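Engineer: Give the three-dimensional model of this entry:
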Amino acid sequence: MSNPARQLSQSHDMTAKVAQMPQTRAGLALTQFRARATGMCAQRWAISDLNPA
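Structural biologist: This next block holds a predicted model:
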């Protein structure tokens, strides 16, 4: 038989790991979005510098 305190501790550990996964994925997505947005802005700036209106 398992110890109830041990089961509760394992359940809490698993919950913490599952809760951390979306945070990690969101952080990675934000980092990638920033990189793409920065690249696009730099590209637009370079084009506007070449073709002033």
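
Engineer: Please count neighbours and contacts with C-alpha atoms only from this point.
Structural biologist: Noted.

Engineer: Helices of this protein, residue ranges please.
Structural biologist: Secondary structure of the chain (DSSP state H): helices at 4-50.

Engineer: So which residue is smack in the middle of it?
Structural biologist: The chain has Gly27 as the residue nearest its centroid, 1.9 Å off, counting by C-alpha atoms, centre = their mean.

Engineer: quick one: that residue from Met21, how far?
Structural biologist: In this view, Gly27 and Met21 are 10 Å apart by C-alpha to C-alpha, to the nearest Å.

Engineer: what's the answer for Arg34, then?
Structural biologist: Per C-alpha to C-alpha, Arg34 is found 20 Å from Met21.

Engineer: Please apply the same query to Ala37.
Structural biologist: Counting by C-alpha to C-alpha, the gap from Ala37 to Met21 is 24 Å.

Engineer: before we go on, could you also do this sequence so I can check it against the first one:
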Amino acid sequence: MSPAACGTWPGERLAQAFNPQGWQQWLAAALIAPGWILATTIAAGLTRTLARR
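Structural biologist: Alright, predicted model coming up:
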């Protein structure tokens, strides 16, 4: 069966997977923000540790 016959192309499903909507979008933002804070904190700590040497 071709993708056209079933109504969706593989790219459409992939686009939906990487484009959260509704509560999933809020959850993604709620996980990304602390991740950036954690990464920034680690980078600052490493920079300070290496600068002391």
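
Engineer: Superposed, how do the two chains score by TM?
Structural biologist: Aligned and superposed, the two chains score 0.59 in TM-score terms (TM-score structural alignment, normalised by the length of structure 1); 33 aligned residues with a C-alpha RMSD of 0.8 Å.

Engineer: quick revisit: per the alignment, the residue nearest to the centre of structure 1 corresponds to what in structure 2?
Structural biologist: Under the alignment defined by TM-score structural alignment, Gly27 of structure 1 is paired with Ala29 of structure 2.

Engineer: for Met40 of structure 1, same thing?
Structural biologist: Taking TM-score structural alignment, the alignment pairs Met40 of structure 1 with Ile42 from structure 2.

Engineer: number of nearby residues for its match?
Structural biologist: Counted with other C-alpha atoms under 10 Å, the neighbours of Ile42 of structure 2 add up to 12.

Engineer: can you pull the contacts of it?
Structural biologist: Contacts here follow C-alpha atoms under 8 Å, 6 or more residues apart in numbering; on that basis Ile42 of structure 2 touches nothing.

Engineer: I'd like the distance between Ala39 of structure 2 and Ala28 of structure 2.
Structural biologist: Distance, Ala39 of structure 2 to Ala28 of structure 2, by C-alpha to C-alpha: 16 Å.

Engineer: Then Cys6 of structure 2?
Structural biologist: Here Cys6 of structure 2 is placed at a distance of 30 Å from Ala28 of structure 2 (C-alpha to C-alpha).

Engineer: Those two: who's more crowded?
Structural biologist: Legend: neighbour count by other C-alpha under 10 Å for Cys6 of structure 2 and Ala28, higher for Ala28 (12 against 8).
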